[in-house]
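# sequence first, predicted model second:
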Amino acid sequence: MVSSLIAFSCLLAPVDAQEIILVLNKAEDTVSLVDTVKQVEIKRVPTGHGPNEVMVSPGGQWATIANMGNQRADKTITVLRMPGGDVARTIDLGNFARPHGMAFLDESRMVVTTHELDALHIVDVEKGVIEKSIVSPFKGLHMVVLSPDKKMAYGSCVFANKAVAFDLVKGEVAWSVDCGLRAEGISISPDGKTLAVGNMGADTVSIINVASRKVTKTLSGMPQPIRTFFVDGGSRLLVSSAGTGEVVVFETRSWEEKKRIVMEKLPGMTGDDRHPPMNYALSRDGKRVFVVVVSADLVAEIELASLSVVKTHKTGKLPDGIAVWTAER
């Protein structure tokens, strides 16, 4: 009864925070809205089944949640109206089940991948419809990022071990690059010139030159590099080494390893075990990055100047996707 009352009170709590992280609790089919200044969860909202990824629109009006499912597939996107976090609508993708990676094109349209039928879709989140679908010939289309001009999208294909490029203007697959086994995480440098693909099965990260469409560097020494993320204007790359419970930092000019930030003995953790880091989200000022620490049920807030954890934020069970909303746009 007490837990029910707490949950209910969270749903009614007013949202006046200046910075909110939205964290998907995959084991609970919910999303937590956490005030990063006060370090408190201000709201928890039901989602579809198995929420995996979340994105906030450029103007901050919407947050979208890809409900991928677990053993049972889902085929929906939950759309929240921000900053309140109320569900505005649920978009049914029809035959295209297991949505996952997302990226916003503008305030009302985004791209989203679907694992089943392996396609990239342009979705109008206000109208709740698919505008266009581009079918990929490669299996396991997973994460997606956009070029700075929003004319190209780049996806990771976890079963085909490739990165694939989509021409959004022509509505077709443009090219692909072989990466390593289980190419899962993908990120793009702010200038759009470099892709970093985490190969979970190969324990490597493929660095791809977009202009030449070739792998120019392979980073190693990180078991299960599930996510990659460029920070500091592209001068550094963060890699989630799930197998060692570390965020590994590389200088992109030389691709030399700078530091390993260990996910252990942080506030909110119990025991001495290391916990696997996963998804990232950047603060609006670019000075801090939030990383989900899956098995610890928390988010670690890393100060980029010192490359150290300065705060932790509690979440629900099995957190996964994360995004940042700020009052200042």
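Cool, got the structure. Quick caveat: nothing in here was measured; it's all calculated off a predicted structure. Residues are numbered from 1 along each chain as shown.

# CA atoms for contacts and neighbours, from now on please.
Noted.

# ok, and what's touching the helix or strand Thr218 falls within?
Assigned by DSSP states H and E, Thr218 falls within strand 214-220. For strand 214-220, the surrounding residues in contact (C-alpha atoms under 8 Å, 6 or more residues apart in numbering) are 177, 179, 203-209, 255.

# ditto for stretch 157-169
The list of residues contacting stretch 157-169 from outside it, by C-alpha under 8 Å, 6+ apart, reads 138-143, 150-156, 172-184, 197, 199.

# now do the same end-to-end measure for it.
21 Å (C-alpha to C-alpha, to the nearest Å).

# give me the buried positions along it.
Applying a neighbour-count criterion of 16 or more other C-alpha atoms under 10 Å, the buried positions in stretch 157-169 are 157-158, 160-168.

# same check on stretch 217-237?
Result for stretch 217-237 [16+ other C-alpha under 10 Å]: buried residues 218-219, 222-231, 234, 236-237.

# another one to put next to it:
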Amino acid sequence: MTIILMLIFTTSIFAQNLIVLNKSENNAMIFDLRSDKLLAKIPTGEAPHEVAISPDKKFAIITNYGTRENPGNTLTLINLERLTVEKTINLENYRRPHGVAWIDNDKVIITAEANKSIVIVDVKTGETLKSIQTEQDISHMLVLSKDVKKCFVANIASGSVSVIDLKDSKLLTNIPTGKGSEGIDITPDGNEIWVTNRAEDSVAVVDAKNFKVKKKIKVDGFPIRVKISSDGKFAVVSCARAGEIAIIDAKSKTLIKRIKTAEKSDIETSGRLFGSTFGDSPVPIGIAFADKNLVYVANSNADIISIIDIENGKIIKTIKTGKEPDGIAIW
């Protein structure tokens, strides 16, 4: 009996699940990664874009961005133990919520594109606690410093990264990073901020202490997201136009390889964010690491998640999703 209980306990510790946002279906899918079984399909607000898992792994918070015609202004809080909607949080006048991260188990920080701001929200009460202006256009994605004292925000139209002091609630500086700065991540040691510049096909590496760009890496194909492995060895960049992920040695800042994320897409592109802009590309966007070498990639114009071993450069398998998967997370 003791052995059986230990096995169950061990399995529960290492069990991993995947949440996928289908932004053209207004729902979230949750999969058991041990079996790839669909556990639940949960309704969200209109056009859910990004998702983050709480530190205690009990909740997922989703930003409902809205459409071109109808800007969104809500967050969906999902109870990951019950697999149900815990609540919908109305942000009132804060519109087009997009990037999101948890500050602690009670508070999240989001970008509000239409307001050129980041907003801190108490998810338990639904109260907006404060907002801080970036003074930049299309403040899209964000990442927190390791000590959670600063927030770094990628601003697409301004081609910059805003540095915000969360303790004093003020903008410290805006760093010019490149045309179309969109995807953003921080290295495990907290020393570097990596930013994808989709309009100039580059990735900027920013020193997180002096706020200077220390390196630019050429990455063709509309680099749109970047994620860094837990060991700090690799940076993975999704290239929406090329239909590939680029694998970069995070230490030497050199491109190692490029890997196709799916076959050419023949899915109807009408009603999707990028439509036919990228031709028959599967349009890889969202990235999540399962471990230091295994990445999950959302292909928005192929309606699949590709599971890729970045060491051997091979697609291990795919998971069918709803229409236009984008934001994903693993816990």
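Ah, there it is. Given the structure is predicted, the values throughout are model-derived calculations rather than measurements.

# can you give me the strands for the stretch 201-331 of the second structure?
For the stretch 201-331 of the second structure, the strands defined by DSSP state E, counting those that start in this stretch occupy 202-207, 213-218, 223-228, 234-239, 244-249, 254-260, 284-289, 294-299, 304-309, 314-320, 325-330.

# so what does Ala235 of the second structure match up with in the first structure?
Under the alignment defined by TM-score structural alignment, Ala235 of the second structure corresponds to Leu237 in the first structure.

# that match and Glu251 touch, don't they?
Yes. With contact defined as C-alpha atoms under 8 Å, Leu237 of the first structure and Glu251 form a contacting pair (6.6 Å).

# all strands of the stretch 1-150 of the second structure, in order?
17-22, 27-32, 37-43, 48-53, 59-66, 71-79, 84-90, 97-102, 107-112, 117-122, 127-133, 139-144, 150-155.

# helices or strands up against the longest one?
Strand 71-79 of the second structure sits against strand 59-66, strand 84-90, strand 97-102, with contacts defined as 3 or more C-alpha pairs under 8 Å, 6 or more residues apart in numbering; DSSP states H and E.

# how does it look with 6 Å?
Packed against strand 71-79 of the second structure by the contact rule (3 or more C-alpha pairs under 6 Å, 6 or more residues apart in numbering; DSSP states H and E) you find strand 59-66, strand 84-90.

# next one: the third one
If you count contacts as 3+ C-alpha pairs under 6 Å, 6+ apart, strand 37-43 of the second structure packs onto strand 27-32.

# one step back: export the strands of the stretch 201-331 of the second structure to TSV and append columns for distance to Lys41 of the second structure.
Below are the strands of the stretch 201-331 of the second structure laid out as TSV (distance: least, C-alpha to C-alpha, whole Å):
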stretch	distance to Lys41 of the second structure
strand 202-207	35
strand 213-218	39
strand 223-228	25
strand 234-239	25
strand 244-249	27
strand 254-260	28
strand 284-289	19
strand 294-299	17
strand 304-309	15
strand 314-320	13
strand 325-330	13
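
# who wins for proximity to Asn27 of the second structure among those?
Of all the strands of the stretch 201-331 of the second structure, it is strand 325-330 that lies closest to Asn27 of the second structure, at 9.7 Å by C-alpha to C-alpha.

# show me how far that closest one is from its chain's centre.
Going by C-alpha atoms, centre = their mean, to the nearest Å, the spacing between the C-alpha centre of strand 325-330 of the second structure and its chain's C-alpha centre is 7 Å.

# and the nearest residue to Leu237 of the first structure once chain neighbours are set aside, how far from Ala196 of the first structure?
With C-alpha to C-alpha, 6 or more residues apart in numbering as the measure, Phe230 is the residue that lies nearest to Leu237 of the first structure, at 4.5 Å, once sequence neighbours are left out. In this structure, Phe230 of the first structure and Ala196 of the first structure are separated by 9 Å, where distance is defined by C-alpha to C-alpha.

# looking at the strands of the stretch 201-331 of the second structure, which is closest to Lys116 of the second structure?
Evaluated over the strands of the stretch 201-331 of the second structure, closeness to Lys116 of the second structure peaks at strand 223-228, with 19.9 Å, by C-alpha to C-alpha.

# mean deviation, that closest one versus the first structure?
After superposition onto the first structure, strand 223-228 of the second structure lies on average 0.6 Å away from the residues it aligns with, using mean C-alpha distance after the TM-score superposition for the first structure.

# name the helices or strands packed onto that strand?
In this structure, strand 223-228 of the second structure packs against strand 181-186, strand 234-239, with contacts taken as 3+ C-alpha pairs under 6 Å, 6+ apart.

# quick one, which of the ones you listed gets closest to Ile3 of the second structure.
strand 234-239 (37.6 Å).

# list of residues touching the closest one?
Contacting residues not belonging to strand 234-239 of the second structure are listed as 221-228, 245-250, 284-285 [C-alpha atoms under 6 Å, 6 or more residues apart in numbering].

# which residues of the first structure does stretch 32-41 of the second structure align to?
Counting by TM-score structural alignment, stretch 32-41 of the second structure sits on residues 35-44 of the first structure.

# ends of that stretch, how far apart?
Stretch 35-44 of the first structure has its terminal residues 12 Å apart, counting by C-alpha to C-alpha.

# quick check: buried residues in it?
Of the residues in stretch 35-44 of the first structure, those with enough neighbours to count as buried (16+ other C-alpha under 10 Å) are 35-36, 41-44.

# from the middle of its chain, how far away would that stretch be?
Chain-centre distance of stretch 35-44 of the first structure: 20 Å, with C-alpha atoms, centre = their mean.

# swap in stretch 181-195 of the second structure?
Centroid separation for stretch 181-195 of the second structure versus its chain: 12 Å, with C-alpha atoms, centre = their mean.

# any idea what Arg82 of the second structure aligns with in the first structure?
When the structures are aligned by TM-score structural alignment, the residue of the first structure matched to Arg82 of the second structure is Gly84.
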